[in-house]
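Undergrad: just to be clear, the model below is a prediction. Sequence and coordinates:
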Amino acid sequence: MNHSIMSGTRNHLIRQLVFFDEQYSIFYDQYVRDYGKDKQIVDGLVKRYKETLEKLLSCEDEVLFKSLQEITLLGSSVKVLFEEDGFEESFTVVYPTDIDPDNNRISFLSPIGRQLLLAGPEDSIILESPVGTNNVQIREIRFSYMSDFTA
């Protein structure tokens, strides 16, 4: 484990935490359209995400490094196995400004992104998407995202 890589990763996670602390209301107004049930869902997800980041950042580098393969964060690439047909596909969970459907970069606010964020390896979840519902198992998580969100 390279110390400078872990330092950069730690700084990146801190910037995510600062973003959600300082700019969440601006972000929310721009990207979440429903102020009812959707607001509760997004607020709860962001609250759990911030708590997770705080917990991870309190860990030593070795524990943090291992944890980056055990939980889906913004910037994680997640390989899922579709249980019905055995097909595997990878998604990278990103900020809404960084989506790229052609490369499976999905917003954490999208239906699939919300379900993958904070999930762990071997978790079985039901992915609900506009085209249907699929039972999937998370096979692998790799944290690699090094961009910053700007509203």
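TA: Received, thanks.

Undergrad: switch to C-alpha atoms for all contacts and neighbour counts from now on
TA: Noted.

Undergrad: all the strands of this protein, residue numbers only.
TA: Under the criterion DSSP state E, strands of the chain are mapped to 76-82, 88-94, 105-107, 124-129, 132-143.

Undergrad: any chance of the ones you listed in a markdown table with mean neighbour count as columns?
TA: Compiled in a markdown table, those are given as follows (neighbours: other Cα atoms under 10 Å):
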| stretch | mean neighbour count |
| --- | --- |
| strand 76-82 | 22 |
| strand 88-94 | 21 |
| strand 105-107 | 23 |
| strand 124-129 | 15 |
| strand 132-143 | 17 |
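
Undergrad: any chance of TSV for those strands, columns distance to Asn2?
TA: Compiled in TSV, those are given as follows (distance: least, Cα to Cα, whole Å):
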stretch	distance to Asn2
strand 76-82	19
strand 88-94	23
strand 105-107	26
strand 124-129	32
strand 132-143	15
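
Undergrad: out of the ones you listed, flag the one nearest Glu22.
TA: Among those, strand 88-94 comes nearest to Glu22, with 18.6 Å by Cα to Cα.

Undergrad: contacts for that closest one?
TA: 72-82, 104-108, 113, 116-117, 145 (Cα atoms under 8 Å, 6 or more residues apart in numbering).

Undergrad: putting a second one here so we can go through both:
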Amino acid sequence: MNHSLMYQGSRLQLVNQLVYFDDEKLNFLNQYFPEPNQKRRNVEKTISVYCSTLERIIKDLTEENLNSMALIGSQVDLRYLDDGSTESLTIVFPHRTDPNKNLISFLSPIGFQLLMAQTNENYQLVIPSGETLVRVENIKFVNHGDVH
């Protein structure tokens, strides 16, 4: 099946993420989680599930599949159900984090909880001040998932 040119950049980003985690997962984990503890094991497991998810999306890359789940490089539009306010965050690799542009690391507490979240689903997020219930209103892969 010939995929649209529109998806080639997205496909390349996703493939690059897979290659990066395949080649650099141990170095990545050692950099951010040098101690062999439960947090590191959780992140390692999540990365493995994430890579399987990427493989599945790449095999059938459509707009619907690309935007069905929060990936590294996805803009996630949230509605806070307690007060109705909204926020748009983009999940990125740690070195791309920029709070002024709402670019959050997938390793951050909120980014990690939203990674692989799905549109029109509610999530109870643990935040520094307690917990908050959010609804994922929209997900759009915006190609901010580069690994370098």
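TA: Sure thing, it's come through. It should be emphasised that the depicted structure is a prediction, and the values quoted were computed from it without experimental measurement.

Undergrad: tm score of chain vs chain?
TA: The TM-score (TM-score structural alignment, normalised by the length of the second structure) is 0.92; 146 aligned residues with a Cα RMSD of 1.5 Å.

Undergrad: circling back: closest to Val42 of the first structure out of the strands of the first structure?
TA: Closest among the strands of the first structure, using Cα to Cα: strand 105-107, at 12.4 Å.

Undergrad: and that closest one, what does it pack onto?
TA: Here strand 105-107 of the first structure is seen to pack against strand 88-94, helix 111-116 when contacts are counted using 3 or more Cα pairs under 8 Å, 6 or more residues apart in numbering; DSSP states H and E.

Undergrad: how much space separates the alignment partner in the second structure of Asp43 of the first structure from Gln75 of the second structure?
TA: Using TM-score structural alignment, the equivalent of Asp43 of the first structure in the second structure is Glu44. Distance, Glu44 of the second structure to Gln75 of the second structure, by Cα to Cα, to the nearest Å: 23 Å.

Undergrad: what is the neighbour count of Lys37 of the first structure?
TA: 9 (other Cα atoms under 10 Å).

Undergrad: again, but for Lys59 of the second structure
TA: So Lys59 of the second structure, with other Cα under 10 Å, has 10 neighbours.

Undergrad: okay if I get the helices and strands packed on strand 105-107 of the first structure as JSON lines plus distance to Phe20 of the first structure?
TA: Formatted as JSON lines, these follow (distance: least, Cα to Cα, whole Å):
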{"stretch": "strand 88-94", "distance to Phe20 of the first structure": "14"}
{"stretch": "helix 111-116", "distance to Phe20 of the first structure": "16"}
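
Undergrad: what residues of stretch 20-34 of the first structure count as buried?
TA: 20, 27-28 (16 or more other Cα atoms under 10 Å).

Undergrad: closest to Ser4 of the first structure out of those residues?
TA: Nearest to Ser4 of the first structure among the buried residues of stretch 20-34 of the first structure is Phe20, at 24.6 Å by Cα to Cα.

Undergrad: quick one: the longest helix seen in the second structure to the first structure mean distance?
TA: Using DSSP state H, we find that the single longest helix of the second structure is helix 8-32. Comparison of helix 8-32 of the second structure with the first structure after fitting gives an average deviation of 0.8 Å (mean Cα distance after the TM-score superposition for the first structure).

Undergrad: so what's Leu66 of the second structure up against?
TA: 57, 140-141.

Undergrad: lining up those with the first structure, which overlap?
TA: When those are mapped onto the first structure and checked using both residues aligned by TM-score structural alignment, their matches' Cα atoms under 8 Å, the preserved contacts are 140-141.

Undergrad: distance to Tyr123 of the second structure for the contacts of Leu66 of the second structure - can I get that in a markdown table?
TA: Shown next, in a markdown table, are these (distance: Cα to Cα, whole Å):
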| residue | distance to Tyr123 of the second structure |
| --- | --- |
| Ile57 | 22 |
| Lys140 | 18 |
| Phe141 | 20 |
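
Undergrad: quick one: the spatially closest residue to Leu14 of the second structure that is not a sequence neighbour and Pro36 of the second structure, what's the gap?
TA: Counting by Cα to Cα, 6 or more residues apart in numbering, Leu14 of the second structure lies nearest to Leu54, which is 6.6 Å off, once chain neighbours are set aside. According to Cα to Cα, Leu54 of the second structure and Pro36 of the second structure sit 26 Å apart.

Undergrad: looking at the two, which is more packed in?
TA: Neighbours were counted for Leu54 of the second structure and for Pro36 using other Cα under 10 Å; Leu54 has more, 19 against 10.
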